[in-house]
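[1] here you go, sequence then predicted model.
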Amino acid sequence: MAYKSKTDPALQALQTENTSAVFSLKRSILTHFQDFTKDFQSNMHHKGYRRFMDKLMDKEIPKAYREAAKAPVDEKKVVFVEVRHPQITNSMQVMFDELANNYDYNIHTHFLLTNGTIRADFRKRCLDAVKDIATAKYVFMNEASNTMSAMPLRPETKIIQLWHGCGAFKKFGFSTADLIFGASKDEQLKHPFNKNYSLVTVSSPEVIWAYNEAMNIDESKGIVQATGSSRTDIFYNKEFLKEAKEHVYELVPQAKDKKIILYAPTFRGRVAKAETPDMLNIKMFYEALGDEYVLLIKHHPVVKNPPAVPEEYKNFAMDVGNILSIEELLSTADICISDYSSLVFEYSLFEKPLIFFAYDLDEYFDWRGFYYDYYELAPGLIAKTNFEMIDYIKHIDERFDKKAIQDFRYKFMRSCDGHATQRIIDTVFENPEAHRKECKNFEHFYTVPKVESSKTPYFKRVENVKKQKKNATKLYDGVKNSELEKGSVIALDIKSKEVKTLAKANGIKLVKSSNLDEAIPAIAQSEYIIIDKPSTLLDGIELREETKVIYLPPNAFPLKTFGCDTKGYRSGLRREIYETAPLFKSVSAVTAPSEATGELFKKEFGKDVKVLNIGDIKTDIFFDEANKKKILDKIYETNPKLKGRKIIVYISTNGEAIDDSAMYEYLYKDYVLLKCYTNLNNATETLIYYSDSIVDVSNMFKPYELLSVADIAIGNINAPVLSFMSTGKPVFLYTKNTNKALSEMETLVDVKEDIKLPIYNDIEDVIKQILNIENYDYSGYNQTKDKYLANCNGKSLENLLNQLKYINKQS
């Protein structure tokens, strides 16, 4: 038999075939193993989660609640519980504002962050919430929660479910027990989500039956009532409607001369992995309707990755989910396209055209189902194609059936008349008129609460302040008659790193209130106490008359409010703490960098305090050459390539990032850029390509420290950058949306009127100015500096120590 070469085509084919077969076998085995491992891990995860939830719901929550419920109910305590979101959402905002503005109740907030945090944190949040609720008179919710249902609720406490939608459209709760979307009845009964309610508010008598069914509530108890939906009251507020339209036009200026189509679909799938439909054809809409309409898109908030709008249609279509609320959009849209979302009920209040884009109706019906026949329910076009919708809109005048919308509104929204919130209060609260307070200016206080710290929630802070006051008063009464050390100065609980450094260098003792045994004797024997944040310890005790407390404001430039003028204080949401330790009660004097700034600072104390026009201690670091050298050495030690060029410092307090590529492209030869984000979560990763010129040092330095080495400062509208003007070096204010930035701030000055610096919205405009820095315009800059920062010259602490000796004599 003749020998065949290894290059023989037949042999090669055989070898390839065998290799391919072996590879396929191996790949098949590996794939099956990976699938098995994945299924095993998933199964173990679910089993672990079930064990975690069983223990939490069946044992830990009932135990924690019963223990806390041994204390009496606080008749004034009202608790708002957000189940998934880290802020007060729209379904509770109107109620929250009403109670905060017009009543003297003690309002607490809890954010469970269900599906949004790790198990240990979720457990802590749940237990903190139920402990607080155990002594509450009223509790408000807007979503179902097995945490709230696991409590063995005492009869004195009322839980009000405001719910997050109107009408009754797609099924939920018990109504989905036999459908793909829902859990089985046994699973829902094991850890019920809709239990313990005293009242469930709905938009119309028509839908009471559906909520009784979904929440497994006995209709004879009368818990579900057609009070109207609190959130819809806002649609009857003329001021809101006017501001909403102005806000839409501000952010979408191309909408001013056109009509607005709102596309707001609900999500698909389960909440944890929610997806949004992507069947609306923007190109078709643009080509057919672009001359007369703009298209604004608002995806459901649980959707994490909505599809992007193609760049070529940006002047016609825009995803406004992150910049406009659904209330603003519903009140300004001329046409609304949705599918199975309950927002169609709210939109019916405006009696404008509705289109139902139900291309997957059969699939959605099998998945979740509806309470009413979809075709009989929908008061507008039910479309399965883009062509149908476009054709309907083109002939909207003759095809729109307004009576159908009016009938729909009456059937499902008849209790939503603009007075639902007050009706709910009158239904639930016992003698609410006895808790009325005067309200001079109605404000939106729902923006005030922060996410409750899982470490120390508010109710626990109240307990801690009361305990601190009791222990401190006892200790202080025992030593307050001891001899006072004339001229002695201590610094208590100093927050600012710059102030700490200077205090140590000048022999000022740093004291912490966490150690009362050390702090109280020091307080009792000191003539002067320096603080740079409110002190519940000092405000909770009666200091001897000879002791004077000097407050160092948070920043040199008087940008943000910080005391009795803040929305947080005026809202009364921290009432219990301020009743125990009145804010700034102990403060005798405040430091200020100028007379004008001092007058603004005085407003924050709610009383007359002495103003010491000595400058601002934090800005002393700007003039400290030795400290500047230390900071530069630290920077150059880790980034030697930065040496030899001037330094631009970028400070961001709102998370807004600067364009690294643009900065590098134009400035890298002469400048380096050092970035500092005050929230480390906003710190950006700089490409290695730019690392010889651009470095994020957020984790190394505080803003004032970093600014001390700057030749030029750039930042959003923030106090550290404005304080940097005390150096006389160039400052650039930069933010992509000035109006949005200002709307989120509580300021002491009128930014647009009092700060004589331009505010840039395009970083390239800033770059142009830096390239021409020798012609920097100091005219408005110097006006602002001279008015608000006149005494910041690097000697503020020295000036303060020189003035302290005269305070007691003058007082």
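    That came in fine, so what should we check first?

[2] please make it C-alpha for all contacts and neighbour counts, starting now.
    Will do.

[3] who's in contact with the strand or helix carrying residue 765?
    Following DSSP states H and E, one finds residue 765 within helix 763-771. Residues lying outside helix 763-771 but in contact with it, judged by C-alpha atoms under 8 Å, 6 or more residues apart in numbering, are 658-659, 662-663, 666-667, 732, 734, 760, 776.

[4] and here's the other structure:
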Amino acid sequence: MSFFNNKKVSGKNVVRSTMLENRSKAGAVKLWLTRKWLFPFLYHLYALKPIQENKVIFMEIRFGNLTDTYQEIFNELVCNYNMDIHCHFFREGFVLKPAELKRQIDFVKDAATAKYLIYNDSSNTQGSFKVRKGTKVLNTWHGAGAFKKFGNSTIKKIFGGTEKDRATYKLHPKYHTVTVSSPEVEWAYIEAMGMEYNSQCVKGIGISRTDVFYKESFINAARDHFYDILPQAKGKKVILYAPTFRGMPRSAITPDMLEIGKFYEKFKDEYVLVYKHHPLVKIRPTIPTDYRKFAVDLTDDMSISELLCVTDICITDYSSLIFEFSIFEKPMIFFAYDLANYFDWRGFYYNYDELTPGPICYTNSEMVDYIEHIDERFDREKVHAFREKFMSACDGHATERIMKEFFGDDIEQFRRPAPVEGDFCDLPDAKILFRDEKKRIDRMKKLMNKAASAYRKAAKQPVIENRVAFLPDEASDWDVFYSLEKVLKENEGQYEIIKDVTYNAKNIESFVSKLAGAKVIFCSGEPYILRMIELREETKLIQISPELIPLYPKWISSKEIISGYNVEENKYFPIRSKYNAVMGSAEKDNELFAKNYKLAEDGKVVNIGNITTDMLFDEEFKANARKRLETICPYSTGKKIVLFLCKDRESAAGYLNRVMTMMHEAYAREYVCVGMVCDGKPGRRLEISEYLEGFAFDPRFVLAQRVAQQEADSLDGDAMPDSAGGVRMDKIDWKNVAPITHTEAIAIADIVVGDYCSQMFEAAIIKKPLFIWTPDRITFGREQEFYFDYDNLLPEITCSSNAELLQKVNDIDNYDYSALERFCERYISNCDGNTSIRVKEILENLIKK
């Protein structure tokens, strides 16, 4: 019997092997062409342009957010300097190869004119070109200490490549600075990065991300966040199990050898067990239902830095997190059941038995026994010595030293007159391709030139006294001016109304020419068109304030504007609007509205309510919304609705899917769950898991699918087989079906659940049961500043966990509306269905002036 690649030879196997071999050869050719020719060529081509002295680039190879190795440095730069900061996310292993290549090309082009390049890993992209003179390169590396081998140290190991591979495709450029946790481990990084020719660049001055472990505010917030997620952990100790991955980064797997049952039997009354898997692992083992009150996987819910702050005992294997955890000088257990294999696979810089400051265990029984006798067996002095040896430079001031060492005095010319405060690490958006954003800005510049010229020309003519314009910002719902338009049209011909258009190169000139003749412009948010033109003095601006109450800084007070992160956009498209009137809800909050919107010299905040809430009292509006929802999503017909309104953020979908999964068991026959994003970028939709289809959905996402499907069917001649309300799907022109808006959804919902968006408070106006659901309040609170004490805004209906929310929903028949009544009286008493009538009176007064 003959074998081929350890499999019996067959026609199918030979063909498959040939295909794999050809694919491998094609991949090798592509790698050579990009790393040895394309990337160096593009870098040196774009390097013909001068260096931009204030440009800083952060590069993430795999992850879709700015990881903790960068965060302290990023915030230091944003808060104290006017730098042009660009963040590139390759997303290797998480997006398709063509998408990876686009992102890599964008980075190479951008890097060519950067003064500072900052890395935290190795890749044959960053090592593919010789960095030009005048550009400085920093590597903060993503692991502390020196534990398992990496880079050149793994040559001849299974994990590493061959010497030929390393010589052909370099993983590192010439660095100015490589930061490590102590002088003790400098040698290991010199070896791993092949820096023998430039050994002075490796400096044991500390790891930036460890500074948070010396901040009491961070530790307290981590503890609060942990108890918000796991209230059952209060009064108990925490065992953290955080193994490193096995295999290669692109196909990383996690070990599944921990026997929860043994830990549960011994420690269920005294401890909770928390899992934190490596972020490269895509498929994780599930925790058996019987143990879910004792053990929980917080991989997606808390950062490793947060978890280390709340951990009492850490179980790991070969992860470098032991170095960070040693700062707390607490017990560590090393579950190294596959030590021999892992040594062959990757190897270690120090003798494993001598390095580890805790017991090496090969079985679950050994770990359980150690924890049972931990008081007499834990050797704190050994951990302290370990910390002193490997983490001596991690003292809470590492970022300060790194800034001084790498940037020096060169960036002092860009120091802000006064620093800004806040956490700005959530500003970079990995979903947006760098090239697409650049194209958008370039396109908007061209439109701006046309718009500004056409507006100036048309503004030479007098304003038309009865011309009124409605300008929503790009993220506003289509119905935001519905009630006001209805009121203004009651006297036919009294007003000429101009509505916003989807402007482009063909229509923008004619649109702004009409806009130039408007006596009054109503805005919802900050429409982009007004960033392109200098508005004439005769035109009056009224802001309807789409946010019902100003929960947090927006627009001119937003982090995007204050930080100046999007430098080019802020330079060419600043927010220019100065309002003659801003609609507010309660006089006590006028100052907050004035923070978000700039007032003209004679401008003021007027407390007359919010026009969008008028629609809540319109029965025809409500009936049409319900009918359209059932057309878009037929399985909602006859069902009650639980509406979730979530502020747009990366973690929203994860939290939502978990709580909807829990609700499915109890409510699937009676209810459907509708999820919608608020306060996000135009076109953002919630990614609700497919397994919840038929019970939970984002109606805007479903409608987009209908449109796409119909367009596809028109090409291949197939018809959509299902029906909506007795009408065949293929007979509905989905392009002309208006998407469900937030106000429509609230009007037809039976229960409203919101997190951090003011739209949810519309439910209080019409006495719909409302719950404030804040599963990530602590984490999100670090990213988002709030004007109010959010925890005490409506404590009676606030839920910090999924279990608490389900408990309140189960008791919906006993819902107490008194808290909502007090809230309405305090914040939104003028939202009575007649706001548009009062706005009309203001309009008439402005026109008379």
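    That came in fine, so what should we check first? All of these numbers come straight from a predicted model, not from anything done at the bench.

[5] where along the stretch 701-811 of the first structure do the strands fall?
    With DSSP state E, counting those that start in this stretch as the criterion, the stretch 701-811 of the first structure has strands at 712-715, 731-734, 759-760.

[6] of the contacts of helix 763-771 of the first structure, select the buried ones using a PyMOL command.
    To isolate the buried ones among the contacts of helix 763-771 of the first structure in PyMOL, judged by 16 or more other C-alpha atoms under 10 Å, type:
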select buried, resi 658+663+667+732+734+760
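
[7] redo the contacts of helix 763-771 of the first structure as a markdown table? Include distance to residue 747 of the first structure.
    Shown next, in a markdown table, are the contacts of helix 763-771 of the first structure (distance: C-alpha to C-alpha, whole Å):
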| residue | distance to residue 747 of the first structure |
| --- | --- |
| 658 | 24 |
| 659 | 27 |
| 662 | 31 |
| 663 | 30 |
| 666 | 34 |
| 667 | 33 |
| 732 | 19 |
| 734 | 17 |
| 760 | 19 |
| 776 | 27 |
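
[8] from the contacts of helix 763-771 of the first structure, which land in helices?
    Secondary structure from DSSP state H places 662-663, 666-667 of the contacts of helix 763-771 of the first structure in helices.

[9] same list (those) but as JSON lines, adding distance to residue 172 of the first structure.
    Below are these laid out as JSON lines (distance: C-alpha to C-alpha, whole Å):
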{"residue": "662", "distance to residue 172 of the first structure": "50"}
{"residue": "663", "distance to residue 172 of the first structure": "52"}
{"residue": "666", "distance to residue 172 of the first structure": "56"}
{"residue": "667", "distance to residue 172 of the first structure": "57"}
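
[10] show me which pair in those is furthest apart.
    Using C-alpha to C-alpha, those span at most 8.3 Å, a distance reached by 662 and 667.

[11] what lies in contact with the longest helix seen in the second structure?
    Counting residues, the longest helix found in the second structure (DSSP H) is helix 434-458. Here helix 434-458 of the second structure makes contact (C-alpha under 8 Å, 6+ apart) with 88, 103, 106, 504-505, 508-510, 512-517, 532-534, 568-569, 572.

[12] buried ones in it?
    434, 441, 444-445, 447-448, 450-452, 454-456, 458.

[13] how many residues are close by residue 120 of the first structure?
    Counted with other C-alpha atoms under 10 Å, residues neighbouring residue 120 of the first structure total 10.

[14] which residue in the second structure lines up with it?
    In the second structure, the residue matched to residue 120 of the first structure (TM-score structural alignment) is residue 98.

[15] now do residue 109 of the first structure
    Per TM-score structural alignment, residue 109 of the first structure is aligned with residue 87.

[16] swap in residue 175 of the first structure?
    Residue pairing (TM-score structural alignment): residue 175 of the first structure is matched to residue 153 of the second structure.
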